[in-house]
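Chemist: Okay, structure incoming, though there's no sequence with it:
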């Protein structure tokens, strides 16, 4: 699933996810707009997002 789908499913704003994950709001916005590869998100950010959303990193990587 995409990051945005997971975030919305949990009723989180981008800002809330940023605070929970420690990933910048700008990075989250870029991932949602352009996808993981084009946003050049970095594996460490993907891990932080996955932990914050309580999903396996693989779920986020599947979108790319």
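Modeler: That came through fine. None of the values given here were measured: they were computed from a predicted structure.

Chemist: can we go C-alpha only for contacts and neighbour counts from here?
Modeler: Noted.

Chemist: Was I right to think residue 18 contacts residue 25?
Modeler: Yes: using CA atoms under 8 Å, residue 18 is in contact with residue 25, at 5.4 Å.

Chemist: Compare neighbour counts for these two and give me the winner.
Modeler: A direct count of neighbours by other CA atoms under 10 Å for residue 18 and residue 25 places residue 18 higher, at 20 against 17.

Chemist: ok now do residue 29, which residues does it touch?
Modeler: Shown in contact with residue 29 (CA atoms under 8 Å, 6 or more residues apart in numbering): residue 14.

Chemist: structure B:
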């Protein structure tokens, strides 16, 4: 019953995906080169986990930081 929200990449649907900076089909080790993370339709910088493009939310520091 969630086909309106998930199941394909379309405007307005939620998406969880990774954007890589290198092609993993050329070298499987490139699958570690994560540039952006999309979680629940929000885009984050993989290095900082601060939201980019879709908002301006900044990651809160971990307790040890």
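Modeler: All right, it came through fine. A quick note: this is a predicted structure, and the numbers were derived from the prediction, not measured.

Chemist: where does the TM-score land?
Modeler: Once superposed, the chains reach a TM-score of 0.23 (TM-score structural alignment, normalised by the length of the first structure), with 30 aligned residues with a CA RMSD of 4.1 Å.

Chemist: Name the residues of stretch 27-42 of the first structure that are buried.
Modeler: Under the neighbour-count criterion of 16 or more other CA atoms under 10 Å, stretch 27-42 of the first structure has 27-32, 35-36, 39, 41 buried.

Chemist: how long is stretch 32-52 of the first structure from one end to the other?
Modeler: 16 Å (CA to CA, to the nearest Å).

Chemist: quick one: it to chain centroid distance?
Modeler: Centroid separation for stretch 32-52 of the first structure versus its chain: 5 Å, with CA atoms, centre = their mean, to the nearest Å.

Chemist: mind listing the helices for the first structure?
Modeler: 3-9, 14-21, 25-34, 36-39, 43-53, 57-61 (DSSP state H).

Chemist: tell me the angle of the longest one relative to helix 14-21?
Modeler: Orientation of helix 43-53 of the first structure against helix 14-21 (axes from the mean of the first three to the mean of the last three CA atoms, to 10 degrees) gives an angle of 100 degrees.

Chemist: Who are the packing partners of helix 43-53 of the first structure?
Modeler: Where contact means 3 or more CA pairs under 8 Å, 6 or more residues apart in numbering; DSSP states H and E, helix 43-53 of the first structure is packed against helix 14-21, helix 57-61.

Chemist: Present those helices as TSV; the columns should include distance to residue 51 of the first structure.
Modeler: Output for those, formatted as TSV (distance: least, CA to CA, whole Å):
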stretch	distance to residue 51 of the first structure
helix 14-21	7
helix 57-61	8
